[in-house]
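1. Any chance you could fold what I've pasted below:
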Amino acid sequence: MGYRVVVVGATGNVGREMLNILAERQFPVDEIAAVASPRSTGDVIDFGDSGQELKVRNIEHFDFAGWDIALFAAGSAASKAYAPGAAAAGCTVIDNSSLFRMDPDVPLIVPEVNAHAIDGYRAKNIIANPNCSTAQMVVALKPLHDFARIKRVVVATYQSVSGAGKSGMDELFEQSRNIFVGDSAESKTFTKQIAFNVIPHIDAFLDDGSTKEEWKMVVETKKILDPKIKVTATCVRVPVFVGHSEAINIEFENEISAKDAQRILREAPGVMLVDKREDGGYVTPVEAVGEYATYVSRVREDPTVDNGLSLWCVSDNLRKGAALNAVQIAELLGRRHLQKAA
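-> Next up, the predicted model:
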């Protein structure tokens, strides 16, 4: 016996990936509904490679009663409008927006890191999916934290345009094409030209000079992993279509060597260590596309601090950073609470 599952925002980048991953991982589905805004109502989309086609339903008229799980990938406005009602109707919401992440009554879950925290989901019947950059980082940090206790993290991100949705991907493509033929590279989605450029600005600026994306990495890491960890982030948009990368510097309370870290990461859940100290002996975003793993490379000791390490971390942001993590949360929810095994 399986579940009745709703994917909200099913026509977007993340929603489509959710459908793909539900099919790939053979999530026990008895019935699945693709739901989106009125402008997509009636569109037909594929349920992964299963051959099943889904007709998109209108979120404004959808009744969540009787459905088991709703995966929301439609942004904060839609989550604010419809997620509480879905949860109240008895459908457990797994929300990919930032809306509920810092709500103390809503668990913020990365299954490889803090699976136990899901037990608090009944307070609001809502579970939050973290920011894409936070998700991959904490997967890499968790096993190292367990071994040597992390004091401080300094991270610089290299985030792909797919993190800004289809419009971001279209803008990179169009600007690149226009530059090659000598046309103007107009910016609409991003604040500056993204083609052949990098932009140190993701989301709104805050009073202290940081951006909201950087703030998310700080507060979400504390909530998911350990409130005592100090985090500072610089988040940068780069001209890559899919796949976020991070240069992470870590200071530990206890001694840890690069060899210790490599050994630990080699066995860590969700991590794939690719760390050959030779040309090409590391993973780049292109190679991470379509993969489940969080890849770690370039593990080395930082001699400028006691007990310091630096590493390179890459993952498919549409997967582990969003859709995959949401499906993994649904799997965890089923194992620990719903218990409708296929």
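2. CA atoms for contacts and neighbours, from now on please.
-> Fine.
3. how close does Ala204 sit to Thr191?
-> 11 Å (CA to CA, to the nearest Å).
4. Hmm, Val8 is touching Gly75, no?
-> No - Val8 lies out of contact with Gly75 (CA atoms under 8 Å); the separation is 9.6 Å.
5. Comparing those two, which shows the higher neighbour count?
-> Val8 (30 against 15; other CA atoms under 10 Å).
6. Name all residues that make contact with that one.
-> With contacts defined as CA atoms under 8 Å, 6 or more residues apart in numbering, Val8 is in contact with Gly15, Ala34, Val35, Ala36, Ile59, Ala70, Leu71, Phe72, Ala73, Ala74.
7. In those, find the pair that's most separated.
-> Within the contacts of Val8, Gly15 and Ile59 form the most distant pair, 13.7 Å apart (CA to CA).
8. Which elements pack onto the strand or helix carrying Trp312?
-> Trp312 belongs to strand 308-315 when assigned by DSSP states H and E. Applying 3 or more CA pairs under 8 Å, 6 or more residues apart in numbering; DSSP states H and E, we find strand 308-315 packed against helix 132-148, strand 244-252, helix 285-288, strand 294-302.
9. okay, the ones you listed in JSON lines with mean neighbour count and distance to Ala268 next?
-> Converted to JSON lines, these look like this (neighbours: other CA atoms under 10 Å; distance: least, CA to CA, whole Å):
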{"stretch": "helix 132-148", "mean neighbour count": "22", "distance to Ala268": "6"}
{"stretch": "strand 244-252", "mean neighbour count": "23", "distance to Ala268": "17"}
{"stretch": "helix 285-288", "mean neighbour count": "18", "distance to Ala268": "17"}
{"stretch": "strand 294-302", "mean neighbour count": "23", "distance to Ala268": "10"}
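10. Tell me which of the ones you listed sits nearest to Gly321.
-> Closest among those, using CA to CA: helix 132-148, at 3.7 Å.
11. moving C-terminal of that closest one, what's the next helix or strand?
-> Next element after helix 132-148 (DSSP H and E): strand 150-159.
12. so after that next one, what's the next helix or strand?
-> Scanning forward in sequence from strand 150-159 by DSSP H and E, the next helix or strand is helix 166-181.
13. before we go on, could you also do this sequence so I can check it against the first one:
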Amino acid sequence: MPNVAIVGATGAVGQEFLKILSERNFPVNELRLLATKRSAGKSVTWQGRELEVQETTADRFKGIDIALFAGGSASTEYAQAAVDSGAVVIDNSSAFRLDPKVPLVVPEVNPEDVRWHQGIIANPNCSTIIMVVALKPILDLAGIRRVVVSTYQAVSGAGREGIEELENQMRAWTKGEDLAAQTFPYQIAFNLIPRIDVFQEGDYTKEEWKMVKETQKIFHVPDMAITATTVRVPVLRSHSESINIETERKVTVAQVKEALSKAKGVIVEDNPAEDRYPMPWFSADTDEVYVGRIREDFSIAQGLNLWVVGDQIRKGAATNAVQIAELLL
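-> Below you'll find the predicted structure:
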């Protein structure tokens, strides 16, 4: 059984790693919990064991087989040290995702890419993961010429601070107090913010470029036409995405529903007559990607519209990383 380290063990994704390792009965010999200096010394209960959190340093990876990095600056600081110690790193940050020497893997989409890793495997951006799981069956069925995606991203995508900020603003609003904004550039309660991460080339945000470039890499279609608009919404958990697709070949809605229904990790929830469609409230704390509102786009010859929802902390981060670790085993 492998020795496993979790880097960033006390954060939102790190805590989810612990939960998912248990739920999936991932075989673990030693579990080593690493975090920042200020979290060192904390005690965490896992599977009836009391584990002490240690400070992340370059020498903490001796004897570790798989190192799960929850994200943040620790990846650029310590991933290479982990690899040098003999561990395979599964990294949840954006540091290595577009490195041509590092596979970017979603197990339902491109599991074969794990084979060519050189010590580091990158976990894609949460919004990208949710999208490509839904798009892969359509790509296989009809090819994809163009993708237009708009996201509705939960505050937990910004970590624990994002959750606390929305909760604090809601409490303040009920008391008639001022709503303080620190994590987000503006008040998020009762609001939408059409900016996630920093602005970059062409006035697209970093989050939007992640969805474009990561999807092209995962699908091995470097010229796939993709455009994205990413929006923060006052939802605690689970990201939603409105996706418009132009396929290479004409397919019916029935064919698309059938392909998605057979796809691993996808649940089709699409019954307009009964008012059934995916929503973040119902997808939270699950691992599947939910797809609904599947319909033809009548404005173009081979167009489709989808509404896609997934828990970005689980499938969009921790679960996907643990699934990659399962592929390694």
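14. Tell me which residues touch the residue mapped onto Arg101 of structure 1 from structure 2, please.
-> Aligned by TM-score structural alignment, Arg101 of structure 1 pairs with Arg97 of structure 2. Each residue near Arg97 of structure 2 by CA under 8 Å, 6+ apart is listed here: Pro103, Leu104, Ala122, Asn123, Pro124, Glu214.
15. What residues sit buried inside the strand or helix carrying Val35 of structure 1?
-> Element membership for Val35 of structure 1 (DSSP H and E) is strand 29-36. Neighbour counts using 16 or more other CA atoms under 10 Å place Ile32, Ala33, Ala34, Val35, Ala36 of strand 29-36 of structure 1 among the buried residues.
16. That strand vs structure 2, average distance?
-> Comparison of strand 29-36 of structure 1 with structure 2 after fitting gives an average deviation of 0.8 Å (mean CA distance after the TM-score superposition for structure 1).
17. Now do the following helix or strand past that strand: which range of structure 2 does it align onto?
-> Next in sequence after strand 29-36 of structure 1, counting helices and strands by DSSP H and E, comes strand 44-46. On the basis of TM-score structural alignment, strand 44-46 of structure 1 is assigned to residues 43-45 in structure 2.
18. and for the matching stretch, what are the contacting residues?
-> Here stretch 43-45 of structure 2 makes contact (CA under 8 Å, 6+ apart) with Glu50, Leu51, Glu52, Val53.
19. Please flag which of the residues you listed sit within strands.
-> Glu50, Leu51, Glu52 (DSSP state E).
20. Using CSV, please lay out those residues together with neighbour count.
-> Listed next are these as CSV, based on neighbours: other CA atoms under 10 Å:
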residue, neighbour count
Glu50, 11
Leu51, 16
Glu52, 16
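21. will you turn the contacts of stretch 43-45 of structure 2 into TSV that also has distance to Ile163 of structure 2?
-> What follows is the contacts of stretch 43-45 of structure 2, written out as TSV (distance: CA to CA, whole Å):
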residue	distance to Ile163 of structure 2
Glu50	27
Leu51	26
Glu52	26
Val53	23
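22. quick check: stretch 197-206 of structure 2 aligns to which part of structure 1?
-> Stretch 197-206 of structure 2 covers residues 203-212 of structure 1 once aligned (TM-score structural alignment).
23. list the buried ones in the matching stretch?
-> Buried residues in stretch 203-212 of structure 1 (16+ other CA under 10 Å): Ser210, Thr211, Lys212.
24. in a strand, that's where Lys228 of structure 1 is, yeah?
-> No - remark: Lys228 of structure 1 does not belong to a strand; assigned using DSSP: H, G, I helix; E, B strand; the rest coil, it is coil.
25. Next, the contact list for Ala9 of structure 2, please.
-> By CA under 8 Å, 6+ apart, Ala9 of structure 2 lies in contact with Gln15, Phe17, Leu18, Leu33, Leu34, Ala35, Val53, Ala70.
26. residue in structure 1 matching the second one?
-> So that's Phe17 of structure 2. When structure 1 is aligned by TM-score structural alignment, the residue opposite Phe17 of structure 2 is Met18.
27. Quick one: residues contacting that match.
-> Val7, Ala10, Leu71, Ala323, Leu324, Ala326, Val327.
28. Over to Val309 of structure 2?
-> If you count contacts by CA under 8 Å, 6+ apart, Val309 of structure 2 has them with Ile130, Ser238, His239, Ser240, Glu241, Pro278, Met279, Pro280, Ser283, Val289, Tyr290, Val291.
29. rerun at 7 Å
-> Neighbouring residues of Val309 of structure 2 by CA atoms under 7 Å, 6 or more residues apart in numbering: Ser238, His239, Ser240, Glu241, Pro278, Met279, Pro280, Ser283, Val289, Tyr290, Val291.
30. okay, these in TSV with distance to Asn168 of structure 2 next?
-> As requested, those are exported to TSV (distance: CA to CA, whole Å):
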residue	distance to Asn168 of structure 2
Ser238	19
His239	21
Ser240	23
Glu241	26
Pro278	27
Met279	23
Pro280	21
Ser283	24
Val289	29
Tyr290	30
Val291	32
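31. What distance do you get for the residue lying farthest from the centre of structure 2 to Gln169 of structure 2?
-> Taking CA atoms, centre = their mean, the residue of structure 2 most remote from its mean C-alpha position is Gly176, at 35.5 Å. If you measure Gly176 of structure 2 against Gln169 of structure 2 using CA to CA, the figure is 10 Å.
32. Gly63 of structure 2 corresponds to which position in structure 1?
-> Matched by TM-score structural alignment, Gly63 of structure 2 corresponds to Gly66 in structure 1.
33. again with Val147 of structure 2
-> Under TM-score structural alignment, Val147 of structure 2 pairs with Val153 in structure 1.
34. does that match really touch Ala247, like I thought?
-> No - in this structure Val153 of structure 1 lies outside contact range of Ala247 using CA atoms under 7 Å: 10.3 Å.
35. okay, now the aligned partner of Gly270 of structure 1 in structure 2: neighbour count?
-> When structure 2 is aligned by TM-score structural alignment, Gly270 of structure 1 is paired with Gly265. Residues near Gly265 of structure 2, counting by other CA under 10 Å, number 17.
36. Contacts only, for Gly265 of structure 2.
-> Glu108, Glu288, Val289.
37. and which of those residues is nearest to Val83 of structure 2?
-> Nearest to Val83 of structure 2, judged by CA to CA, of the contacts of Gly265 of structure 2 is Glu108 at 25.4 Å.
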